[in-house]
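Engineer: Provided below are the primary sequence and the corresponding predicted coordinates.
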Amino acid sequence: MRFGYLFLIIGLSFPFMASASSNQTHSKIDLVIVNKSESSMSVLRDGQVIKTYAIAMGDAPIGHKLTEGDQRTPQGRYILDYKKSDSAFYKSIHISYPNDEDKLRAKALGISPGGMIMIHGQNPRSKMSPEEAQRYNWTNGCIAVTNKEMDELWRMIDEGTPIEIWP
């Protein structure tokens, strides 16, 4: 009789345990960290790295983005403020560059800080495989991942998620 109750309890609780496990791997993240010198991007939840991606950046990845067309990826703390499913590159998530500091710097230098910096997928016109393209810095300052990885990020990132871009 005891075993019957035990199987009943295990049988009733199993769907809840499976559901909790599934939600853990697909739940939203609360911070994105880009390490330009390592060409990597990590997504974090509660201070723990969930996954790290190899990234491609602009042709001139060293240093902070100063002006439109300089091929640099900005550095600093920004917000992932909106998603664009009909991007020129496979999906994109907009980075809130330029922030107030970037705008002040550009104004003092008499230049345009540029904008439209995104995390996005592959270039649909590229003749390289996704894996090969990720070995080169080919964007105009954006952060690129493979389309498969972009699909993962799309599900994990909500608008308003902070992003830190480190040198």
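Structural biologist: Cool, got the structure. Predicted, not measured: the structure shown is a model, and the values here were computed from it.
Engineer: contacts, neighbours, all on C-alpha from now
Structural biologist: Fine.
Engineer: contacts for stretch 104-116 next, please.
Structural biologist: With contact meaning CA atoms under 8 Å, 6 or more residues apart in numbering, stretch 104-116 is reached by Lys65, Leu66, Thr67, Glu68, Gly69, His94, Ile95, Tyr97, Pro98, Asp102, Lys103.
Engineer: now do the end-to-end distance for that stretch.
Structural biologist: 18 Å (CA to CA, to the nearest Å).
Engineer: report the buried residues of that stretch.
Structural biologist: Ala106, Ser112, Pro113, Gly114, Gly115 (16 or more other CA atoms under 10 Å).
Engineer: what's the following helix or strand after the top helix by length along the chain?
Structural biologist: Ranked by residue count and defined by DSSP state H, the top helix of the chain is helix 2-26. Note on helix 2-26: by DSSP states H and E, the next helix or strand toward the C-terminus is strand 31-35.
Engineer: where do the helices sit along the chain?
Structural biologist: Under the criterion DSSP H, the chain contains helices at 2-26, 100-109, 130-133, 147-156.
Engineer: any idea which of those helices is most buried?
Structural biologist: Greatest average neighbour count among the helices of the chain goes to helix 147-156 (a mean of 16), per mean count of other CA atoms under 10 Å.
Engineer: tell me who's in contact with the residue nearest to Gln75 when sequence neighbours are not counted.
Structural biologist: Distances taken as CA to CA, 6 or more residues apart in numbering place Ile165 nearest to Gln75, at 4.7 Å, with adjacent residues excluded. Shown in contact with Ile165 (CA under 8 Å, 6+ apart): Ile33, Val34, Asn35, Lys36, Pro74, Gln75, Gly76, Arg77.
Engineer: and here's the other structure:
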Amino acid sequence: MPRLNRRHMSMGLLTALAACGSARGPEFKTYNGPPVTQVVVQKGQRRMHLLSGQTVLRSFDFGLGNQPVGHKQFEGDGRTPEGLYFIDRFNPRSRYHLSVGISYPNDRDRAFAAQFGRDAGGDIMFHGRGPEGRALAPKNRDWTAGCIALTDDEIEDVYSMLRLNTPVMIYP
């Protein structure tokens, strides 16, 4: 019987140690303030604002796609979309620390690309840097494939504050 107890103690200790730290992802922040009712992204100024009604709750600087001027039209063009979109998903296991999906492409984006026999692309996100971005961001402010990149600490705040279907207005 003592051998069984040691085995249980060993397993319990291993379980406790595993619970102390996670090999994947940050501990999730919580947010208990006013709800974010809209995200405003100003590409030209590289400034994003989280609003509750008319009140700015938080603002962030960011990096864009590697071709930052103009509306995203096709997969691989390196542009960030412009117009009205919505938060449509959250990824706690993003290779860029955390990510929050934007509903690009919409029907209009897909129809435009289809006129040219092209794909509109997809997977446009707000995300952190993660290991790849930490290597690229110091050299190039605009380093993504069309996403909006924040620091890892900032995306943790954004991730905690946003909810599904929050409108995102992206201006040139």
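Structural biologist: Noted; the coordinates are in hand. If you're wondering where the values come from, they're calculated on a predicted model, not measured in any experiment.
Engineer: now the longest helix anywhere in the second structure: how far from the chain's centre is it?
Structural biologist: Counting residues, the longest helix found in the second structure (DSSP H) is helix 2-20. Chain-centre distance of helix 2-20 of the second structure: 37 Å, with CA atoms, centre = their mean, to the nearest Å.
Engineer: do stretch 59-73 of the second structure as well
Structural biologist: Distance, centroid of stretch 59-73 of the second structure to centroid of chain: 13 Å (CA atoms, centre = their mean).
Engineer: that one maps to which residues in the first structure?
Structural biologist: Matched against the first structure by TM-score structural alignment, stretch 59-73 of the second structure falls on residues 52-66.
Engineer: just want the angle from the longest strand that the second structure contains to helix 152-161.
Structural biologist: Secondary structure of the second structure per DSSP state E: the longest strand is strand 83-91. Going by axes from the mean of the first three to the mean of the last three CA atoms, to 10 degrees, strand 83-91 of the second structure is angled at 100 degrees with respect to helix 152-161.
Engineer: residue contacts, the most centrally placed residue in the first structure?
Structural biologist: Residue closest to the average C-alpha location in the first structure (CA atoms, centre = their mean): Ile119, at 5.5 Å. Each residue near Ile119 of the first structure by CA under 8 Å, 6+ apart is listed here: Ser92, Ile93, His94, Ile95, Cys142, Ile143, Ala144, Val145.
Engineer: turn the residues you listed into CSV, including distance to Ser126 of the first structure.
Structural biologist: Below are the contacts of Ile119 of the first structure laid out as CSV (distance: CA to CA, whole Å):
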residue, distance to Ser126 of the first structure
Ser92, 17
Ile93, 20
His94, 22
Ile95, 23
Cys142, 16
Ile143, 16
Ala144, 13
Val145, 13
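Engineer: can you redo the residues you listed as CSV with neighbour count?
Structural biologist: Formatted as CSV, the contacts of Ile119 of the first structure follow (neighbours: other CA atoms under 10 Å):
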residue, neighbour count
Ser92, 25
Ile93, 25
His94, 20
Ile95, 27
Cys142, 26
Ile143, 28
Ala144, 29
Val145, 26
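Engineer: returning to what we had before: now check the second structure for the residue matching the residue nearest to the centre of the first structure.
Structural biologist: The alignment partner of Ile119 of the first structure in the second structure, by TM-score structural alignment, is Phe126.
Engineer: the second structure: matching residues for stretch 137-145 of the first structure?
Structural biologist: With TM-score structural alignment as the criterion, stretch 137-145 of the first structure aligns to 142-150.
Engineer: the matching stretch: end-to-end distance?
Structural biologist: 11 Å.
Engineer: so what touches it?
Structural biologist: Under CA under 8 Å, 6+ apart, the answer for stretch 142-150 of the second structure is 60-68, 72, 76-81, 124-129, 133, 136-137.
Engineer: which of those residues are buried, as a PyMOL select command?
Structural biologist: Selection of buried members from the contacts of stretch 142-150 of the second structure for PyMOL, criterion 16+ other CA under 10 Å:
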select buried, resi 61+62+63+64+65+66+67+68+72+77+78+79+80+81+124+125+126+127+128+129+133+137
